[in-house]
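Colleague: Sequence isn't available, so here's the structure alone:
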């Protein structure tokens, strides 16, 4: 795979959603946590949504992201 090496795992990203007191997060909030660019963060989040681990809804021009039941199951399986 070309491009920058991933320094944060999918599990770490999903865990951030799981531990957040908010029901949804913005791309900017996740980018700040990851210390990634907004563009790079958006790409990772859309990939996780394609895998049905996250879902989103456009709010204006920006997506609001949340952890799906499949995402919670993924985290639960990863802990087993």
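Modeller: Yep, that arrived. Treat the numbers as computed from the prediction; the structure is a model and nothing was measured. Residues are numbered from 1 along each chain as shown.
Colleague: can we go C-alpha only for contacts and neighbour counts from here?
Modeller: Noted.
Colleague: Could you report the separation of residue 75 from residue 15?
Modeller: 7 Å (C-alpha to C-alpha, to the nearest Å).
Colleague: Comparing the two, which residue is more hemmed in?
Modeller: Set residue 75 next to residue 15 and count neighbours by other C-alpha atoms under 10 Å: residue 75 wins out with 18 against 15.
Colleague: Excluding sequence neighbours, find me the nearest residue to that one.
Modeller: The shortest distance from residue 75 to any non-neighbouring residue, by C-alpha to C-alpha, 6 or more residues apart in numbering, is to residue 11 (6.7 Å).
Colleague: putting a second one here so we can go through both:
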């Protein structure tokens, strides 16, 4: 299996999905489902976005972690907006 970035969705596409949804926060499963991928894929993508400062997360207890777009993530979307 080839390694490297998964071409299924760019960081920008994932952030757009998150900000365009009426939901304020997402689980890795929800992100994976939105792109027809696994929870693990969603978790990996969200971890990369969190490392870049574009999303933040909170574990309210149990097995779920919730992610939301940060101000830096909003700024990234604004700066990379396609004309």
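Modeller: Good, I have the coordinates. Note that the coordinates shown come from a computational prediction; the quantities given were computed from them, not determined experimentally.
Colleague: Superposed, how do the two chains score by TM?
Modeller: Here the TM-score for the pair of chains, by TM-score structural alignment, normalised by the length of the first structure, is 0.89; 80 aligned residues with a C-alpha RMSD of 1.7 Å.
Colleague: Alignment lookup: residue 69 of the first structure to the second structure.
Modeller: By TM-score structural alignment, residue 69 of the first structure lines up with residue 71 in the second structure.
Colleague: The residue nearest to residue 75 of the first structure - that's part of a helix, no?
Modeller: Yes. Under DSSP: H, G, I helix; E, B strand; the rest coil, residue 11 of the first structure falls within a helix.
Colleague: quick one: it and residue 73 touch, right?
Modeller: No. Contact between residue 11 of the first structure and residue 73 fails when scored by C-alpha atoms under 8 Å: they sit 11.3 Å apart.
Colleague: so what sits against both of the two?
Modeller: Residues touching both residue 11 of the first structure and residue 73 by C-alpha atoms under 8 Å, 6 or more residues apart in numbering: none at all.
Colleague: mean offset of the longest helix seen in the second structure relative to the first structure (after superposition)
Modeller: Ordering each helix of the second structure by length in residues (DSSP state H) puts helix 39-51 first. Here the mean offset of helix 39-51 of the second structure against the first structure after fitting is 0.6 Å, by mean C-alpha distance after the TM-score superposition for the first structure.
Colleague: before we move on, the earlier item: wait, the match of residue 69 of the first structure touches residue 52, no?
Modeller: No. Counting by C-alpha under 8 Å, residue 71 of the second structure does not reach residue 52; the two are 11.9 Å apart.
Colleague: Show the residue spans covered by the helices in the first structure.
Modeller: Using DSSP H, helices in the first structure cover 10-19, 27-34, 38-50, 69-79.
Colleague: For burial, what's the neighbour tally of residue 22 of the first structure?
Modeller: 9.
Colleague: OK, contacts around the residue most central in space within the second structure?
Modeller: The residue lying closest to the centre of the second structure (C-alpha atoms, centre = their mean) is residue 46, at 4.3 Å. By C-alpha under 8 Å, 6+ apart, the contact list for residue 46 of the second structure reads 28, 55, 67.
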